[in-house]
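S.K.: what's the 3D shape of this:
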Amino acid sequence: MSDKKSIKKVVLAYSGGLDTSIILKWLQVTYGCEVVTFTADLGQGEELEPARRKAELLGIQQIYIEDLREEFVRDYVFPMFRANAVYEGIYLLGTSIARPLIAKRQIEIAHETGADAVCHGATGKGNDQVRFELSYYALDPNITVVAPWREWDFKSRTALIDFAEKNQILVTKDKRGDAPFSVDANLLHTSSEGKLLEDPAVEAPDYVYQRTVSPEDAPNTPEIIEVGFEKGDAVSINGERLSPATLLTTLNEYGRKHGIGRLDLVENRYVGMKSRGVYETPGGTILLQAHRGIESITLDRGAAHLKDELMPKYAELIYNGFWFSPEREMLQAAIDKSQEFVTGAVRLKLYKGSAHVVGRESPFSLYNQELVTFEEGAVAYDQHDAAGFIKLNALRLRLTGARRNKGTL
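M.R.: The predicted structure follows:
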């Protein structure tokens, strides 16, 4: 537990919801310190001004509400997508990639306001506490971290509600009972976990999905879109240049319409347990397919295969909270180098939950139609050379085969 006497001012990651409002008051009561609230707009789709009003009602003087959508996509989502990062084969890391940006801005605000501590609302069972705190300490090794869920004595939802009522914190009717599941959202994805979703054998009800129509209800006619890339980052849709956040927002709308990006996953948390999550990443799912499509014609085989070997490690670093680690930055440098010629356009067919690449072109394409055609082409490829190539590659196999058969070459 943090030293109550030493904390004079704390920067709280504040959503304006019931839990962080309780945390805000708890900090004032328990630590007797000044609280600075920070509310980040990462594209979660909620009105944020109510958070300002709630903070003001609780006596907060320094209130930060910031639109970080462009920075989020440009400096966090896009670098991650250059790596084609997926955790455990399928998870697009929507929650994981948002935490380092929130943490970075909290530390910056702490320095701006003279705060000596930061506070998050993550529980003691999940990954987010790790992601926040590893980022805090990487950016300010001497910062004090307050983690209320690991410190306070509240044992139940009822106890939290009682504390809220005693301290004149508004508790709406829909917050008095247990929520059927918890939701985290940003411009990249929505995740739903807990309560009615805890049994992995039971299918999630359709109302859990908030960002996509059911694939069965999606249009019966496919839609073709074109995504343009420059040096590995998407820059346009159907020929129209868009800012990073606007581009992802537009892809989200295409994905919503066609029921793309749903995922029901049992994942391995960094803290050791398995958890079941229901995710929606509509625009990100389209973007991943498009990026792999443009890489397929612009990346050399060795570079492409090495990227695929490095990717699971890179994804794991993000999932586990090591965005600001030296090894992630080293991997990012290698990944970014690979994207030097990843420029061009990819056409995708969107249809009932799927996004398929149907065309790709680039001024830096390594695809040579004369080399691969079945017709004889006037290019520097002699099919007779393949015999020697195969024989040299077979030499070690012939040697081990001869040993196995107690013979000689």
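
S.K.: okay, CA-based contacts and neighbour counts for the rest of this
M.R.: Will do.

S.K.: In the helix or strand F72 falls within, which of the residues would be classed as buried?
M.R.: In the assignment (DSSP states H and E), F72 maps to helix 69-72. By neighbour count with 16 or more other Cα atoms under 10 Å, helix 69-72 contains the buried residues R69, E70, F72.

S.K.: if you skip the residues just before and after it, what's nearest to the first one?
M.R.: Counting by Cα to Cα, 6 or more residues apart in numbering, L42 is the residue found nearest to R69 once chain neighbours are left out, at 4.8 Å.

S.K.: Enumerate every residue touching the one you found.
M.R.: D67, L68, R69, F72, A98, N186, L187 (Cα atoms under 8 Å, 6 or more residues apart in numbering).

S.K.: what about it, distance to I237?
M.R.: L42 sits 21 Å away from I237, taking Cα to Cα, to the nearest Å as the criterion.

S.K.: run this one through as well so I can compare:
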Amino acid sequence: MSKINKVVLAYSGGLDTSAIIPWLKENYDCEVVAFVADVGQGEEELVGIEEKAIASGASSCYIADLKEEMVKDYIYPSLKTGAIYEGKYLLGTSMARPIIAKAQVECALEVGADALCHGCTGKGNDQVRFEGAFAALAPQLTVIAPWREWNLRSREALLDYLAERNIPCSASLEKIYSRDANAWHVSTEGGVLEDTWNAPNDLCWVWTQDPQQAPDEAETVSVLVEKGEVVAVNGEPMTPYNALNYLNQKGAEHGVGRIDIVENRLVGIKSRGCYETPGGTIMMEALRAVEQLVLDKESFEFRQTIGLKASHLIYDGRWFTPLCQSLLAAADTLAQDVTGEVVIQLYKGQATVIQKRSLNSLYSEEFATFGEDDVYDHSHAGGFIRLYSLASRIRALNKQK
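M.R.: Next up, the predicted model:
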């Protein structure tokens, strides 16, 4: 082990990071500072977490409230790109990692640490996301990844390790599912989901109502969008986090935002997960609806290209790269006219846009009408089509020769 004096650990209070604290002290003979990121995972996850970290051997515990910043500076910019990974995943875990890593680095620099540590396994995406951010923000700091070093390979081994050291832990031997939660989503993996032929059971969904059990009466919400950002819901101005929190509640009541997918991890392994993103689904529908009114064909096509590329960069942990920041800037430029109001109907798992309007709309009822109008001469279309299909016409004539 290289000589480490002080390390800042990304600490969640769960079994893994509780075992990591004493393991670091024993194997690196260093001081361990626990860093907790509040990204909206729920108050119950934070209750007593400082005391738990100290009891596990940490010298101190820092808790950073990142909820508002995460939504404003990470989720909203991502929304503008339209990033959806592999057609379905709204990148709930991925979008939280850059801000957690950034705040962890800031904590390490503030306390004079010479190393960073995370509890990600060697099979997942998060190890890449954290360490990619560390490399971009503080390459001088050593990174320690215990799951790639220690010989503790099971939940039972971790519990025995803590018990041998008389370190209290509320975790039990049975852990059916692996979950990650933040203000944007909740993910559930493991258990019955490891067999793709098994349908998800009720335990796979922790946030949203079963659509079949959702209210029989539809509910509508009005979403005001300014320059690609949700600024008000039902006529009430809200901060980004508060808007998301409100829409989460409404969407969850109606079973909105559930997906069950098998995705391609960056490390090459396929994994299955049930993801719940109720408020995010509503926000995404609102932005895309205003885009339909405002963006011309080529701009919308380019925005789709940005979204596809951005989804992979965000998923792969490349937020702090010039390419990702360039794509975010391009999406922000396109979003300058994406201002309007959208009414969305929530009903048994669906969020359906039923009304939309914008002062910047390129839609013209005069041009689009099937009735008689004075703004479009049908006879003009013939010349346009002849020029538009000229290459095909020349190719066919050549074949005839």
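
S.K.: Same list, the buried residues of helix 69-72 of structure 1, but as CSV with distance to R105 of structure 1 please.
M.R.: Below are the buried residues of helix 69-72 of structure 1 laid out as CSV (distance: Cα to Cα, whole Å):
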residue, distance to R105 of structure 1
R69, 13
E70, 14
F72, 11
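
S.K.: Go through these and name the one nearest E295 of structure 1.
M.R.: Set against E295 of structure 1, the nearest of the buried residues of helix 69-72 of structure 1 by Cα to Cα is F72 (23.1 Å).

S.K.: Taking the contacts of L42 of structure 1 together, which two end up most distant?
M.R.: Farthest pair in the contacts of L42 of structure 1 (Cα to Cα) is D67 and A98. Separation: 13.2 Å.

S.K.: Which one of these two is surrounded by more residues?
M.R.: A98 (22 against 13; other Cα atoms under 10 Å).

S.K.: In contact with the alignment partner in structure 2 of that one, which residues are there?
M.R.: Under the alignment by TM-score structural alignment, A98 of structure 1 pairs with A96 in structure 2. When the contact criterion is Cα under 8 Å, 6+ apart, the partners of A96 of structure 2 are V39, M70, Y74, N182.

S.K.: For Y315 of structure 2, see how far away A96 of structure 2 is.
M.R.: Distance from A96 of structure 2 to Y315 of structure 2, by Cα to Cα: 11 Å.

S.K.: all helices of structure 1, in order?
M.R.: Listed in chain order, the helices of structure 1 (DSSP state H) span 18-31, 49-57, 69-72, 78-82, 99-113, 128-139, 148-151, 157-166, 244-258, 282-298, 301-320, 326-338, 369-372, 385-404.

S.K.: For V266 of structure 1, which of the ones you listed is the nearest?
M.R.: V266 of structure 1 lies closest to helix 301-320 among those, at 14.2 Å (Cα to Cα).

S.K.: That closest one vs structure 2, mean deviation?
M.R.: For helix 301-320 of structure 1, the mean deviation from structure 2 after alignment is 0.9 Å (mean Cα distance after the TM-score superposition for structure 1).

S.K.: isn't S222 of structure 2 right next to E341, touching?
M.R.: Yes. Between S222 of structure 2 and E341 there is a contact under Cα atoms under 8 Å: 7.0 Å.

S.K.: more crowded one of these two?
M.R.: A count of neighbours by other Cα under 10 Å puts E341 above the other of S222 of structure 2 and E341, at 25 against 19.

S.K.: Pull the contacting residues for that one.
M.R.: Neighbours of E341 of structure 2 in contact, by Cα under 8 Å, 6+ apart: S222, V223, L224, V225, V290, K356, R357, S358.

S.K.: in terms of contact, does the fifth one touch G340 like I think?
M.R.: In other words, V290 of structure 2. Yes. The criterion here is Cα under 8 Å, and V290 of structure 2 meets it with G340 at 6.0 Å.

S.K.: list residues touching both of these two?
M.R.: Taking Cα under 8 Å, 6+ apart as the contact rule, V290 of structure 2 and G340 both touch V225, K356, R357, S358.

S.K.: Which residues are in contact with the residue nearest to the spatial centre of structure 2?
M.R.: Among the residues of structure 2, G92 comes closest to the average C-alpha position under Cα atoms, centre = their mean, at 2.4 Å. By Cα under 8 Å, 6+ apart, G92 of structure 2 lies in contact with N182, W184, H185, V186, S187, T277.

S.K.: Identify the residues contacting the first one.
M.R.: Same thing as N182 of structure 2. Counting by Cα under 8 Å, 6+ apart, N182 of structure 2 makes contact with V39, G40, Q41, G42, G92, T93, A96.

S.K.: Map it onto structure 1.
M.R.: Taking TM-score structural alignment, the alignment pairs N182 of structure 2 with N186 from structure 1.

S.K.: What about the residue nearest to that match when sequence neighbours are not counted, how many residues nearby?
M.R.: In space, and not counting its chain neighbours, N186 of structure 1 is closest to Q44: 4.0 Å by Cα to Cα, 6+ apart. Q44 of structure 1: 16 surrounding residues under other Cα under 10 Å.

S.K.: Also D373 of structure 2?
M.R.: D373 of structure 2: 12 surrounding residues under other Cα under 10 Å.

S.K.: circling back: how far away is the match of N182 of structure 2 from V235 of structure 1?
M.R.: Counting by Cα to Cα, the gap from N186 of structure 1 to V235 of structure 1 is 20 Å.

S.K.: Same check on L350 of structure 1?
M.R.: Look at L350 of structure 1 and V235 of structure 1: by Cα to Cα, they are 19 Å apart.

S.K.: ditto for S296 of structure 1
M.R.: S296 of structure 1 sits 18 Å away from V235 of structure 1, taking Cα to Cα as the criterion.

S.K.: and what of A185 of structure 1?
M.R.: Using Cα to Cα, one gets 23 Å for the distance from A185 of structure 1 to V235 of structure 1.

S.K.: ok, now Q332 of structure 1?
M.R.: 20 Å.

S.K.: Looking at these two now, which is surrounded by more residues?
M.R.: Higher neighbour count among Q332 of structure 1 and V235: V235, with 22 against 18, using other Cα under 10 Å.

S.K.: Can you tell me what that one aligns to in structure 2?
M.R.: Aligning on TM-score structural alignment places V235 of structure 1 opposite V231 in structure 2.
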